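Student: My questions are about this predicted structure, shown below with the sequence.
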Amino acid sequence: MKFLYFLLFSTTVIFAQSNYPKDYFRSPLDIPMKLAGNFGEIRPNHFHAGFDFRTMQKEGFNIYAVADGYVSRIKISTFGNGKTIYIDHPNGYTSVYGHLQKGVGKIEELIKKTHYQEQSYEIEIFPKPNEILVTKGEIIALSGNTGSSEGPHLHFEFRDTKSEKVINPYFFGFDSFMKDTKKPQISSLIVYPLDENSVVNQSKRSVTVNLSLQPNGTYVSQAITAKGRIGFGIQAHDVFDFSYDKYGLYKVQTFLNGSPSFGCQFDTFSFDETKHINAFIDFYRYRKTKQKVQKLFMKNPFPLSILHPDFENGIINVSNNFTNLYRIELSDFYGNTTLVSVPIQYSTVEATIQEEIVKTKYFVRAKTDSNFEKDNGSVFFPAGTFYDDFYLDFEVNDSTMTVHNDLVPVNNSFLVTMIGNAKFNDDKTFIASIKEKKLSYNATKRKENTFTTYTKKLGQFVLAKDTIAPKISIAKPIQGKWLTSQKTIQLSIRDALSGIKSYKGYLNGKWILFEYENKTNSITHYFDDGIVADGKNDLKVEVTDNVGNSTIFETQFFRTQKK
C-alpha cells in the first residue's frame, strides 16, 4: 500500500510540473531577476503566495505585463500588497503585481477616476474584460513600496483564474531566469514525544538532536532512543547562487525504512488554507524563540493540500524490537537535495525530564464548543477554534480578563464578552488587548452595558475608553505660503489608542485624494491631480478614530500653476 501511495504521489507531482506553459510568460521586470522571497515561505500567519523580486532598494522600475490579457482587478490597500494589479490571460491564468508605486497610462487614469468617484484611498475595481486590454511586454505600472512591504520590491504571483489558487511561478519557466546549484541547508532537527506514554532520549519534552555532516555532504543525526509515538521537526532553509539570504524550502519528503512517511511540496494552495501555517510549524517554539520549525507530522490532521502524509500522518510508533532508519530529503525546485539520516532505537529507559504542562480547571476540547465565565467576563470557543486540546489559563482579576497566552495556535475566531460598569459604559468604550502593557483596539459591539468582540488573539483583555482625538501635524507649516515649487502636501496623522478609522481631505471645499502610508503614518496629496487652484487655496483635513473622536486641521496656502 505504501508503495502504491508513493507511486501515485510521484506521478501526480511529475504531471503537475509538466502541465504548465514554460515559454508563454515573460519576466515582469527588465532588470536581473533576484529573489527577496520565494513561493511558500513561512511568514507571520500565512504562506508567501508568490515571488518577491528585488528592485535594487529603489522604486520606479517599469513593470511589464507578462503576457497578453486584460486587467481584471485593481486593489488599492493601506496594508497587504498595497497597490496591486491583476491581469487575466486567455490561457486560464492570472498574474498579480503588488506593492506598486502607481499604475501607468489608462490603468492609472482609471485608478484616479475611481478614487475621486468613491472619495476613498482604499478602492477595489473590477474592469470589464474588454475595458483595459494589455499586450505582452506593455508597461502597466512602476515598482514601489506600498502596503505592508518592508522595502522596495515587486510581489508577483500566478493564480489559476477560476479557482484563484496561487501557483509556484517556477512552473511557468521562471526557473530559467535564475541559476541555483546550492543545496538546501538544515540547522536543527527536533524530535517530539506526542503523548503521555512517549519518551525520547529520556525526555517527555521535545529534544534537539545533534547532526553530523558527512564527507559526501549528507547528515547523520545522533542515535535516538525512544518509545511510544514520536514525530520530527526541522529548522531548514534554501539558498541561491546569487544570495546568502535564507529562503523557504520547496520540498521535504521523509521516509521510514524506505517507505514515504510525510511529504510537503509547495506547488499550489488556496488562500483559505494558508491560515493553517500556525499548525504547520512548531507555533509554541516560534512564539518563544522566533525559530521557524516545520513539523514533519500532524498530531491532529488539518486540511492543507501541500502536505502528503502517510496513513500515520508522519507519526512513528516506536515499540518493542523496533530499530529503524528515518530519512529526510530536503529539495529545491532545481533538484538540489540534502539528505539527513536518523537512526531510531526502542528503549525502555524512563524519562528523567518530565512534561511541562500546567493543569487548570479549564480544559478546552478542540472538537467541541467551550464556554467559560467569571465575574464580568466570558469567552466562547466554537468547535474548531483550536487544533489540539489543552488546559486553558482563564482568570479575571481587577477587570482584566486573561484568556491563556499567545503560545497556542488559533484556527478560527472566538467570542470575548465583558460587562461594563459606570466608568466604562458608553460608545467610547471598547475591548482592548494588552501586550507588554500596551493597549490595542479590537472591533467591539455594544448592547447596553455588554461589550463583545471576535478575535483570533489569545492573551489579556480589558475594557478601555478612548476620549482623545487623533493628532494631525505637518513638518513645515504652510500657512500663508506660496507652494508653487512643491509637488505634494504631506501630513502626519496618528492616534494613540483606538487607532485611525478614516481620514478625509478637502481643497477649496472639494474632496481630494490623500494617499496613506502606514509605515510612516503619513498622508500625501499630489498636486498633479489638478484640484489645486491658482492663487489662494483652503485645505481642510479631518481624521476620525475607531470610537468616533475627530480632529480637524485647517490651513491656507497660495500656488500658481504658471510655468
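Tutor: Now that the structure is in, tell me what you want to look at.

Student: switch to C-alpha atoms for all contacts and neighbour counts from now on
Tutor: Will do.

Student: I'd like the next helix or strand past whatever helix or strand residue 74 lives in.
Tutor: Secondary-structure element containing residue 74, defined by DSSP states H and E: strand 69-76. Using DSSP H and E, the helix or strand that directly follows strand 69-76 along the chain is strand 83-88.

Student: what residues does the one helix or strand residue 451 maps to touch?
Tutor: When elements are assigned from DSSP H and E, residue 451 belongs to strand 450-455. For strand 450-455, the external contacting residues (Cα atoms under 8 Å, 6 or more residues apart in numbering) are 413-420, 430-431, 442-446.

Student: Narrow these to those that are buried.
Tutor: For the contacts of strand 450-455, a burial check counting by 16 or more other Cα atoms under 10 Å picks out 413-414, 416-420, 430-431, 442, 444-446.

Student: hold the first one in mind and look at this next one:
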Amino acid sequence: MTRLAAILLIFITLMAKATSAQNYPTGYFSAPLDTPLILAGTFGEIRPDHFHSGIDLGTGEQEGLPVMASADGYISRIKISADGFGKALYITHPNGYVSVYGHLQKFTAPVNELVRNTQYSEKKFEIELFPKSKDFRVKKGEVIAYSGNTGGTSGPHLHFEIRDELTEEPINPLLFGLKVHDNIPPMIKNVRVFPVREAGILARTDSAITYEMQEMNGYFSLNTPDYIQAHGIIGVGFEAIDKQDLSNSDLGIYSAEMYVDNTIMYSWKQDRFNFKDTRMVNAHTDYLSRIRDQKIIERCFRLPGNFLPIYGDTSQSGYMNFIDDDSHDIKIVVKDFNGNQTVFNFLILSYSTLSAEPYQKIPDGSLLVTNEKGIAVHKANLELIIPTGAVYEDIYYNDTEAKNSSYLSSVFMIGDRNDAVDVPISVGIKPSTLIPDSLKSKALIVSIGDYGKISPEGGEWKGEFLTAKPKHFGSFAMLLDTVPPTVIKEYVPADLNTSRGGIVQVRISDDLSGIKSYSGTLDGKWHLFEYDPKSSILSADLSFLPMNTEHPIEVTVTDARGNTTKWVSKFWY
C-alpha cells in the first residue's frame, strides 16, 4: 500500500468521537463574585501542555474579594499547594456537579482552623483534605473564601470550574447560564497551511507555511503576493484571539468551523474534556509554531494520535486532498461563547503539475516512529525508549552524540525538539567519567535548551545508565548537583527600611536540581511557612508569637538531590 493510500485509509476509517448533546441546568449556579464577570481566561484556552479547565475571573488586580458558593452543597475537598491552584476549595452539589475555586487568598474561619490544625499536625504547608458531607455545608451565595494570587498565577484572579462529579471532567461554566457581557468578535491573526509529509506539496515544498493576516480599508487578506498553490493532502490551521468588553486579556475562542467549497470539513467547540487528554493540546495545536515562533496555531485537521472528544460528529478528519487543477474556497469561522463570530475566506489553487516537486529527503539512519508503534534504541552510551502512543503523527527519529567536557557525559541530541510528545520517553545516559559511589545519588539528567539553559530531568540509576523520563525531545546530558540551596533573609519585623507587618520572609533558591522540601522553626518549635514559587519566598505569620522578645528562627531547605541548607538567625518582635 502506498503512503498516500495509507493516509487516506486511516482518515476515512477514523471517526470523530462525538460529544453527546447535553442540557446543562441554567440558573442553578450563580457567579462566585459579586462583580461583573470580566474574563481573564476562557474555558479550553490553550496553555502550555494543557487546556485551561475553567474560566479565570478578573478581580481588578486586587486580592481579598469575597468568593461565594455558586450553589448549595458541601465543601468536599480542600487543597493547599505551592503551585497549581494554590489554595483551592471544591464544593459538591446535589445535582451531580462539583464547583472549584482556585488561587484563593484565604478561607473562612472554620475552614481556616481545620487547615491550620492539619498543617501543624502533619508539619507541612501543602495538604489535601476531604471533609465529610456534614462538616461544611454551604448555601448558594454564602461567602466561602477570599480571592487571591496563590499557586501558579501571573496576577490576582479567581479560577472557577464546574466539573461532572462522576467523571471529574471539567465543563465550560458558561454552559450553565453565567452571563458575560461581550460584543466583540474574535480576530484571526495568522493562517498556516500544512502539506502532509510525503503526500502533499505547498508552494513547491512539503513544509508548512504561515501567512499573516493584513488589513487594508477594512478588508482582510493573507500577506502573500500570490495565491496559495498546493497539491495532494493539505491541512489548514489558524491563530485567533478573542476580546471581551472591559477586559484587556487576549482570550481563547469557543468554537471553529472549516468549510471547503461550501462543505463543512471540520469543527470543534470547547464544552468539556477529560484531564487525561489535556496534553493532547499539543496535537490540537501546531507544537512547532508554539515552541519556535510563539504562535498558537489551532489545527483544522486531526492528527492520527489526537483522540480529543471536542470535534464535531463527523467522519471528516479535516484533511483536503487536492489532485485536480482547480481553485478551492476555504472558509474559517471562529466564534466566542456569546456567538460573536469572524468569517475569513481565502483560495487555494490546486495544480497537478506540483506533483512533480520533490519531498524532503528522509535523514539517513533515521527510524520511523508512529502513534501505533514506538521504538527502542540501545547504544554504547545511550538507552532510549519511545513508547507506543508517545507521538501524535509519524516522525523520523535520529540522535547524535557529542563529547563535551562541561558535563559528566556526552551531550545527546535526541529526536527533534519541535516534535511533541504525549507520554514520557525514557532516556538512559552512561557517564563518560567515573563517578564514585558516594556521589552517584547527586547525579541527574538535564535538558539543554536555547542559549545553554539547563533544566533538571532527575533520573534513577539502572545499572550503568542514569535514566530519566522527560516529556519532550531535545538535548540531554548528565551533571552532578552537590551545591545546597540558598537561603537569604528577605524581611523580619526589625527591618527599618520596610514595614510588612507581623511576618518573616526568606528567599530560597536552588541552581540545579530544584527545591524538594522546606521547613522552619520559631522559638524551637515547628512553624508554618507558606511557599510562593513565583517569588521564591517562604513566609511565616507571627501573630501567634509572644511580643517584645527575641525569637530564634531556623529554616531548612533540601533540593532534589539531597543537598541541605540550614539557615539560623534571630529577630526581635
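Tutor: Structure's in. What do you need? Predicted model only: the values in this text are computed from it and were never measured.

Student: according to the alignment, whatever helix or strand comes next after the strand holding residue 451 of structure 1 goes to what range in structure 2?
Tutor: Per DSSP H and E, the first helix or strand lying C-terminal to strand 450-455 of structure 1 is strand 459-465. The alignment of strand 459-465 of structure 1 onto structure 2 (TM-score structural alignment) spans residues 474-480.

Student: Can you name the two of the contacts of strand 450-455 of structure 1 that sit furthest apart?
Tutor: Using Cα to Cα, those span at most 22.3 Å, a distance reached by 413 and 420.

Student: Could you look up the next helix or strand downstream of the lengthiest strand in structure 1?
Tutor: In structure 1, with assignment by DSSP state E, the single longest strand is strand 224-240. Downstream of strand 224-240 of structure 1, the first helix or strand assigned by DSSP H and E is strand 243-247.

Student: Enumerate the positions of that following strand that are buried.
Tutor: For strand 243-247 of structure 1, using 16+ other Cα under 10 Å, the buried residues are 246, 247.

Student: what helices or strands is it leaning on?
Tutor: The contact analysis (3 or more Cα pairs under 8 Å, 6 or more residues apart in numbering; DSSP states H and E) places strand 243-247 of structure 1 against strand 224-240.

Student: number of nearby residues for the counterpart of residue 292 of structure 2 in structure 1?
Tutor: Using TM-score structural alignment, the partner of residue 292 of structure 2 in structure 1 is residue 288. When neighbours are defined as other Cα atoms under 10 Å, residue 288 of structure 1 has 10 of them.

Student: Please apply the same query to the one 4 residues further on.
Tutor: Residue 292 of structure 1: 19 surrounding residues under other Cα under 10 Å.

Student: residues in contact with it?
Tutor: Taking Cα under 8 Å, 6+ apart, one finds 42, 235, 281, 282, 285, 286 in contact with residue 292 of structure 1.

Student: run the last query once more with 6 Å
Tutor: residue 286 (Cα atoms under 6 Å, 6 or more residues apart in numbering).

Student: so where's the longest strand in structure 2?
Tutor: Longest strand in structure 2, counting by DSSP E: strand 187-202.

Student: That strand vs structure 1, mean deviation?
Tutor: Compared with structure 1 after fitting, strand 187-202 of structure 2 deviates on average by 1.9 Å (mean Cα distance after the TM-score superposition for structure 1).

Student: hey, where'd the helices end up in structure 1?
Tutor: 2-18, 106-118, 277-280, 283-289 (DSSP state H).

Student: From those helices, pick the one with the highest average neighbour count.
Tutor: Ranked by mean neighbour count, the helices of structure 1 are led by helix 277-280 with a mean of 22 (mean count of other Cα atoms under 10 Å).
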